[in-house]
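>>> give me coordinates for this.
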Amino acid sequence: MGSAASKTRPVPYKVELKFTDVDLVMTWSKPPSYEEPYQYEVKLYKLDENIGHVLVHSTTTDSTTCSFPRDKWDAFTKYYAEVVTMDRVKPKRLHSRSNEITFYKPLTKDGRVLLDTSKPLDAGYRVYEGYVKSAEQSFDKVAVKLITNADHCEIKNWKELNENSYQHVMQYKMSGDVHDAIEKTTFIVMELCHGDTFQEIARSDEVHKKTALLHMMLGLDHIHQKGFAHHHLKLNNIRLTLDGRYFKIADFGISKKESNEQLEMSEEKESDILSAGLIFCCILSRSNADDISLDMWENIITARKPVAIPPLECEEKELASNLIDKMLKCDTAKGRPMKSMQVLTHPFFWDDRRKFAFISRAKDFFYKMNTEVPSDVEQDLTEKMEKHLLDYENRLNWCAVVKGSGKESASVMDGIEESPHGVPYESNRIIHLLRFIRNIGEHYFKYEMLFSGRFANVWPYFSKIFPSLLPELYDILHHYWIYSRATYDFSNLEDYFTTPASSKPLDPPIALVTNTNSYSTQS
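This next block holds a predicted model:
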């Protein structure tokens, strides 16, 4: 009975169901034994674990293809389609069922790693969103990178850099070979972060800018401390965590493990510092990243030519310029670029309390010596600062600079007349300026009405009057600390040259506006 029926029934035709980058597409061929014209009834089902077969869509069409946007489908559910062909000439109906399909492509035979090619994460690279099955049998969202002819040094390097899951290096999770690839393909599963967003931090406030740059330098220092050079540090390779609190360095495709002889400061690490310096320029000047990469990047990275720092848009421009200038130093005759640890100890990353404490300790450093005759250190500092402290008669006179700084200066100058212990201030001695700032700070309660509670301490006020004081003072003392520690007592200052800034989260965290790469802060 069944055999006779099968002889008269038309041969079933293939129905194919597949996901493209944007659609769920069903295609089928016309039945060979049916006559024109045809009409097709298309039904899409999903296989629900609890309910069973659930009809999710039904339509009729004259075409042999039908598609629906991908965003309508569940991630891990199996789907299949059924096409019913209706011959309008003869009352025949032919049912054909498609293959079953899931939203994601499994990269491993056991389905532990799933790939979503509709969601590329990095233009020009095969990096996509995906999922990894956890020990609890749930799926965690991750990023998946596909590479052919893989150089497994990338995987080896990344594993070593992630031994302790460092906070500012993107986390490596696992890797393996794609089980059904025609060409040998390796996948790398890594932490999922927001991409192409670091430059947007330039639109944020001062605190967020400094914190973001601090995260980048902490990540780079970790890489260098492990004996690696990143080789590809750029804006797109600094990613924001999904919670909006931390930036992390990504992409170790051309990173390089250096030999023991190179651990001090190789050319590769120098290039990383130069690249970081250009990123500082981009964030603190709001320069267009393309302009920087085509102009400054070409000059300094490739040709090793000095470049002019673009105008900066930050509160303490002289301090930022001082740091960037050192990072972009490419003339080895004048000195090598800074090490990552030296960047992290620079006062650019200090808060106002630490800056004032440094001024106060610097004052103590100088007053341990014979103050009757200026020391070599003070003379060098005076030479650096002299052009910033001249009065209208072209004489070194920091008192005149204070008096001419604005309407608040008259009250501040009362502090000059009220020098503790009756020791007068000398307006042509830098160490007396340090003592003056220290004394005003120590007796801040007397000037609270003057400052109207606008500052946690007096340093922001004096940094506007003497913007070059802190960078010049730090440079001079740091130089003597390196070369003359046997001559001078730096015991109360050494912490400022050796202790790097510590990590802190972005506060408030940064939130990406939906479907864009622009930032907002979460209040």
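
>>> alpha carbons only for contacts and neighbour counts from here, please
Will do.

>>> count the neighbours of Thr8 for me.
Neighbour count of Thr8, defined by other Cα atoms under 10 Å: 8.

>>> look up how far Gly2 lies from it.
The gap separating Thr8 from Gly2 is 11 Å, by Cα to Cα, to the nearest Å.

>>> check contacts around the nearest residue to Val458 once chain neighbours are set aside.
Nearest non-adjacent residue to Val458, counting by Cα to Cα, 6 or more residues apart in numbering: Gly441, 5.7 Å away. Contacts for Gly441 (Cα atoms under 8 Å, 6 or more residues apart in numbering) come out as 356, 457-459.

>>> I have a second one here; can you model it like the first so I can compare?
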Amino acid sequence: MPEEEVTRRDSLVFVTGNHRFRIADKGHTEVLLGLRGDGREVAIKRIEKSEDKKIHEEMKVLREKMYNSRHVVQYVDYTEDQEFAYIAMQLCEYNLEEYIKADNMMTMDKKRNIVKEFLMGLKELHDGKTIQRDIKPSNVLIDKDGCVRLADFGISRTLDPDQSTIETDKAGTKCWEATEIVAKSVGWRYKRSTDIQVAGMLVYYILSGGHHPFGDDFHCQANIADGKYSLDPLMDEEAKDLVESMINPFNPKLRPRIYDILEHPFFWDENRHRTFLKAVGEVDDVEKHLKFTADEDLDSEMKDKSFSTWKTEVTYAKPTPANQRCPTYSALASPQQSQPQAANHCNEPPRSLGVKGPQGVDAPQGMPTPKF
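This is a model prediction of the structure:
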């Protein structure tokens, strides 16, 4: 075991050789608790310089594409020496696995909010043509304000403007890979839909309190390859429909796109559910609903309706050669028709971390640019 040593690299100070100051250790990368020159606590990712591709991808996402995102861990500083690159990032309180284990009485509303923030982070990545490729509980962090942030982009890949697919070596973590990746031995092709299936596994993980839809034992990887999953513990029909659409193991083309996922009825508030029921409802009940004049009458009817019956009235984007996609929920009940949802501080513009970034403002004086 190496001896404990206090190390300073430019404005960063950290301790090596002591597990109490180590957040994570995987292969050629170590994440350490550290301090910046201004006294701020940070997480310092120390990556061997031989892993230049990982350093490049991590910096491209953190410093160039997702700088100041409310849904991605914040970049703070960078330095390097002959052996290592050091990326200083916002220090978060928990990873998702720790957070869920610490609160086994978590309400469905709280779980729903975690799911939505996670998916909003994935939407930002996909909007920027970045495929994460390593979605798993330890790569989803919870900051001191309780906001959800995506992390670890060393094996992510950014598509060219005219690309929808990238073929690379296999990447990811066992039991957190898409069926089409696990089932092949060569020629791994990654798309946004690859992320979507694994994101669906993570959504189930959150909603079920830490379980995996393809199994929690050593059969998990084989079950992913074979498309064998179970959502039985999920009692909420809308939650089950959401997860099932995302993890579709047999036809990746039918997995929803991220912005369709965020319009799923699972995320609707009561006002939007009410608007939907008033607008379409069940065909046999439309006339009856139109006669309602009191909200309490409508509320009493809503109590007996589940998504399993409502979904028969959903306007689907029927698969055609030009449109091989799944249900489109955004047209069901226009957001303008419902009352605005309560503000969520995690979706507000980020507070400054004391570091300026590359888009429209100057980088900190003396901050080195990584060399690749």
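
>>> so can I have a markdown table of the contacts of Gly441 of the first structure showing secondary structure, distance to Asp196 of the first structure and neighbour count?
Shown next, in a markdown table, are those (DSSP: H, G, I helix; E, B strand; the rest coil; distance: Cα to Cα, whole Å; neighbours: other Cα atoms under 10 Å):
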| residue | secondary structure | distance to Asp196 of the first structure | neighbour count |
| --- | --- | --- | --- |
| Phe356 | helix | 37 | 23 |
| Asn457 | coil | 38 | 20 |
| Val458 | coil | 39 | 23 |
| Trp459 | helix | 36 | 23 |
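
>>> between those, which is nearest His53 of the first structure?
The closest of those to His53 of the first structure turns out to be Asn457 (Cα to Cα; 69.5 Å).

>>> check contacts around the closest one.
352-353, 356, 441, 444.

>>> Asp495 of the first structure: neighbour count?
12.

>>> any idea how far Gly195 of the first structure lies from Phe19 of the first structure?
For Gly195 of the first structure relative to Phe19 of the first structure (Cα to Cα), the value is 25 Å.

>>> more crowded one of those two?
Ranked by neighbour count (other Cα under 10 Å), Gly195 of the first structure and Phe19 place Phe19 first, with 21 against 18.

>>> gap between the more buried one and Ser204 of the first structure?
Counting by Cα to Cα - Phe19 of the first structure and Ser204 of the first structure are separated by 39 Å.

>>> also Ser175 of the first structure?
Ser175 of the first structure is 36 Å from Ser204 of the first structure, by Cα to Cα.

>>> how about Ile300 of the first structure?
Ile300 of the first structure is 27 Å from Ser204 of the first structure, by Cα to Cα.

>>> of the two, which one has the most company?
Neighbours were counted for Ile300 of the first structure and for Ser204 using other Cα under 10 Å; Ile300 has more, 20 against 15.

>>> just say helix, strand or coil for the closest residue to the more buried one other than its chain neighbours.
Ranked by Cα to Cα, 6+ apart and with sequence neighbours excluded, the top spatial neighbour of Ile300 of the first structure is Pro306, at 6.2 Å. Using DSSP: H, G, I helix; E, B strand; the rest coil, the structure places Pro306 of the first structure in coil.

>>> before we move on, what about the one 3 residues further on?
For Ile309 of the first structure, the reduced secondary structure class is coil; criterion used: three-state DSSP.

>>> alignment lookup: it to the second structure.
Taking TM-score structural alignment, Ile309 of the first structure has Ser230 as its aligned residue in the second structure.

>>> and its match, how far from Asp109 of the second structure?
The value you get for Ser230 of the second structure to Asp109 of the second structure, if Cα to Cα is used, is 22 Å.

>>> got it, and Ile142 of the second structure?
16 Å.
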